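**Q** what follows is a predicted structure for the sequence shown.
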Amino acid sequence: MAVKGTVRAGIIDVHAHWLPRELLSLPPGFPLGGMSDRDGELYLGDNSLFFPTTAMTDIEMVVADTLKVGLGARAVSAPPFAFPVFAPSEADDYVSAYNDQLATAVSSSDGTLVGLGLIRVDDVDAARREMTRLMAMEGIAGIAVPPLVQGHSYDDGVMRQVLAVAADAGLAVLVHPMQLPRPEWKNHYLVNLIGNPVETTTAVASMLLDGVMEELPELRICFVHGGGCAPSLLGRWQHGWRARPDVRQGSSRPPTNSFAHLYFDTITHDPEVLRLLTAQAAPDRILCGSDYPFDMAQPDPVRYLLDNGLDAVTLERNGRVFLGIESGG
């Protein structure tokens, strides 16, 4: 699927967030309650997110920051708290409202923004209906989804079927963790500092070891935060695949082979980790990411990449291919 509408030339940030004020309530069932504005600062339940509400909700601020940091364009998606996973059958209205407002917002950005919409991942028919709507919307490139839902990932069941629908539709898929709580991560923001990369790593492993990319070679799927721990564990997975029949029973090719078909963003917070990622992943699968506007964002994503040896032309081309944007700005 090619994105409808013109997109500005330059490096494309595939990982940034936007949510309109009208939808700060979040989908039904979210355990911490909704998001809210308190004296100009955005809160999730009773917890401050440490940035202005307008950075998340004001599309003009998103555009201004995109231009300020030297990006050509940004792909914006909902923050992961807005994924409809806790009471999904009650979230259809929220999902459709977000996608309608997303399409309106990106189409008014003069080619600076593209959108990654919301879908349900519990019901393949509901997912297909919403993806069909997204395909007709100007400026929409794909979907953003969680890596894990109630102990399941994309290796089997409905979640795997959802990826098959996305591949058939030609929609890009951005996989973003949700900060799932665990008692050992209750302090020091470990639910993010450890939890986010672990969620992503689990999903990457499920994709590689259960043959998802073998089944869906046309799928364009990106794992954020540099793929979590996956680049540093790839050798271990490769050894296990060769050493144990239970590890390789779901896939006919070794993990390193399928790893080369996955996309990854560049939010690594460490040049050495970025170098490991670029050594393990295919050069045409590396995508600029920022995680705007969160506190864990890379504040100057273009400078970070250029200062560490990545090429602007390649990054722009990779972003356009992943998002289905035709060449030229």
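**A** Received the coordinates, thanks. Residues are numbered from 1 along each chain as shown.

**Q** switch to C-alpha atoms for all contacts and neighbour counts from now on
**A** Noted.

**Q** all strands for this protein, in order.
**A** Counting by DSSP state E, one finds strands in the chain at the ranges 12-17, 35-38, 41-44, 47-52, 73-77, 113-117, 140-145, 172-175, 221-223, 263-265, 286-287.

**Q** could those strands be laid out in a markdown table, adding distance to R236?
**A** A markdown table is the format used below for the strands of the chain (distance: least, C-alpha to C-alpha, whole Å):
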| stretch | distance to R236 |
| --- | --- |
| strand 12-17 | 28 |
| strand 35-38 | 40 |
| strand 41-44 | 37 |
| strand 47-52 | 36 |
| strand 73-77 | 33 |
| strand 113-117 | 33 |
| strand 140-145 | 27 |
| strand 172-175 | 23 |
| strand 221-223 | 19 |
| strand 263-265 | 19 |
| strand 286-287 | 22 |
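
**Q** can I get those strands in JSON lines including mean neighbour count?
**A** Formatted as JSON lines, those follow (neighbours: other C-alpha atoms under 10 Å):
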{"stretch": "strand 12-17", "mean neighbour count": "27"}
{"stretch": "strand 35-38", "mean neighbour count": "17"}
{"stretch": "strand 41-44", "mean neighbour count": "18"}
{"stretch": "strand 47-52", "mean neighbour count": "14"}
{"stretch": "strand 73-77", "mean neighbour count": "28"}
{"stretch": "strand 113-117", "mean neighbour count": "30"}
{"stretch": "strand 140-145", "mean neighbour count": "27"}
{"stretch": "strand 172-175", "mean neighbour count": "25"}
{"stretch": "strand 221-223", "mean neighbour count": "26"}
{"stretch": "strand 263-265", "mean neighbour count": "26"}
{"stretch": "strand 286-287", "mean neighbour count": "26"}
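
**Q** ok, structure two:
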Amino acid sequence: MRVDFHTHVIPKNLPDFAEKYGGKWPTLEQTCACGANIMVEGNLFREVTDQVWDPDKRIQDMDREGVDIQVLSPVPVTFSYWADTKAAVEMSKIQNDFIAKTVTDNPARFVGLGTVPMQNAKSAIQEMDRCMHELNLNGIEIGTNVNGENLDAPQFLDFFEKAEEWNVPLFIHPWETMAKDRTPRHNFMYTVGMPSETALAAASLIWSGVIEKFPNLKICFAHGGGSFPYILPRLDQGWKVWPHLRLTTHPPSHYVQNFYFDSLSYDSLNIKYLIDRFGHERVMMGSDYPFLLREIPPGKVIDEMDDLSKEQSEKILGENALRFLNVKEKRLNHETESFDSRGETARSGV
């Protein structure tokens, strides 16, 4: 069972909110039958292919590349945390309905994550409730910051409290990255800004005491956690030498037991480091399909690691993601895999 935890989708018929509401809403401009441009304020944000909206094309790629299940999540530029709450709720619902329908139409191949308007905690909770309890999605994707506010800001506490109460898996993906004025050249926003942004989000949640307050939050950080895994010892040292800044009972490394990381780091040494520091049960295969920086085929680096046991490889390639997402049962090729509350697997009929 191979599960690609990190893939993105966008509705082909995304309404033109820029025309409707004004502002920097992303729009999808078709360039041909098999491609489009994501535009923001008249500027090209990203070129995309029909793989990003067409489930049939995705399934063809999955079959060719050996992926059994994709976990679908929105393209982060559509978060639109800057917008009026009412309009942002509308945008969230359009995407969540699209993802839910894609999953419903192809239940053996897709699992869905929703998006919520984080600029308003009450509305975010309401849409998370709808995603999880009406649309039957399996988690929520959120950004690393909300309009420049780190995720430890007090206004987000109610959201995290409900996510913990409802056992909602959260996928934290970088967006609106730091140092935007210093990273346009060389596309450093993607290669330097995003990993640094992710580290700041993770560090903020730990150092502030959010994770101590909500110890059962389930969080996965994109792109192998960015630079966070490598600066964790430095965070511990800061906690040690600055007692006047401490907001937690224990040093930062104490609070990572529920952190997960996708495997998108492109290098077996980085994967080995994640496994050594956090355990192979906390790493989930993810490719960033269908974008240019994705790993092809998904799981390539994991397959090339000769120091993983068969059990470890199977968990990283699929089982960990299904456990993280609370997936109880998936049918593939008429075979059933059941996952109990501890994440242990038992084949149907065995």
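**A** All right, it came through fine. Since the structure is predicted, the reported quantities are computational estimates derived from the model, not experimental observations.

**Q** TM-score for these two?
**A** The TM-score (TM-score structural alignment, normalised by the length of structure 1) is 0.89; 318 aligned residues with a C-alpha RMSD of 2.1 Å.

**Q** can you say which of the strands of structure 1 is nearest to P88 of structure 1?
**A** strand 140-145 (12.9 Å; C-alpha to C-alpha).

**Q** against structure 2, where does that closest one fall?
**A** Mapped onto structure 2 using TM-score structural alignment, strand 140-145 of structure 1 covers residues 137-142.

**Q** any idea how far the most centrally placed residue in structure 1 is from F264 of structure 1?
**A** With distances taken as C-alpha atoms, centre = their mean, L174 lies nearest the centre of structure 1, 3.1 Å away. As defined by C-alpha to C-alpha, to the nearest Å, L174 of structure 1 lies at a distance of 9 Å from F264 of structure 1.

**Q** before we move on, what about L44 of structure 1?
**A** From L44 of structure 1 across to F264 of structure 1, the span is 27 Å (C-alpha to C-alpha).

**Q** now do R248 of structure 1
**A** Taking C-alpha to C-alpha, one finds R248 of structure 1 at 23 Å from F264 of structure 1.

**Q** ditto for I221 of structure 1
**A** Distance of I221 of structure 1 to F264 of structure 1, given as C-alpha to C-alpha: 8 Å.

**Q** ok, now V114 of structure 1?
**A** Look at V114 of structure 1 and F264 of structure 1: by C-alpha to C-alpha, they are 18 Å apart.

**Q** go on, F83 of structure 1?
**A** Distance, F83 of structure 1 to F264 of structure 1, by C-alpha to C-alpha: 20 Å.

**Q** sorry, back to before: joint contacts of L174 and F264 of structure 1?
**A** Shared between the contact lists of L174 of structure 1 and F264 (criterion: C-alpha atoms under 8 Å, 6 or more residues apart in numbering) are residues 222-224.

**Q** among those residues, which one sits closest to P31 of structure 1?
**A** Among these, and counting by C-alpha to C-alpha, the member closest to P31 of structure 1 is V224, at 23.7 Å.

**Q** what's that closest one aligned with over in structure 2?
**A** In structure 2, V224 of structure 1 lines up with A222, judged by TM-score structural alignment.

**Q** with N192 of structure 1 instead?
**A** Match for N192 of structure 1 (TM-score structural alignment): Y190.

**Q** now G117 of structure 1
**A** So G117 of structure 1 corresponds to G114, using TM-score structural alignment.

**Q** my guess is its match contacts I94, does it?
**A** No. Look at G114 of structure 2 against I94 with C-alpha atoms under 8 Å: they stay out of range, at 10.3 Å.

**Q** burial count for the counterpart of L163 of structure 1 in structure 2?
**A** Using TM-score structural alignment, the equivalent of L163 of structure 1 in structure 2 is F160. By other C-alpha atoms under 10 Å, 22 other residues sit near F160 of structure 2.

**Q** and the gap between F160 of structure 2 and V192 of structure 2?
**A** 28 Å.

**Q** same question for F5 of structure 2.
**A** Taken as C-alpha to C-alpha, the span from F5 of structure 2 to V192 of structure 2 is 22 Å.

**Q** now do K24 of structure 2
**A** Remark: distance between K24 of structure 2 and V192 of structure 2 (C-alpha to C-alpha) = 24 Å.

**Q** same check on P55 of structure 2?
**A** Distance from P55 of structure 2 to V192 of structure 2, by C-alpha to C-alpha: 31 Å.

**Q** ok, now G143 of structure 2?
**A** 17 Å.

**Q** if you count surrounding residues, which of these two has more?
**A** G143 (25 against 17).

**Q** skipping its backbone neighbours, what lies nearest that one in space?
**A** Of all residues not flanking G143 of structure 2 in the chain, H173 sits nearest, at 5.1 Å (C-alpha to C-alpha, 6 or more residues apart in numbering).

**Q** any chance you could map the helices in structure 1?
**A** Here structure 1 has its helices, by DSSP state H, at 53-57, 59-68, 92-107, 124-135, 157-169, 190-193, 195-209, 212-215, 230-243, 245-248, 255-259, 271-280, 301-307, 312-323.

**Q** for the fifth one, give me the average deviation versus structure 2.
**A** Same thing as helix 157-169 of structure 1. After superposition onto structure 2, helix 157-169 of structure 1 lies on average 1.8 Å away from the residues it aligns with, using mean C-alpha distance after the TM-score superposition for structure 1.

**Q** pull the contacting residues for the equivalent of M131 of structure 1 over in structure 2.
**A** With TM-score structural alignment defining the correspondence, M131 of structure 1 maps onto M128 in structure 2. Shown here is M128 of structure 2, whose contacts under the criterion C-alpha under 8 Å, 6+ apart are 114-116, 140.
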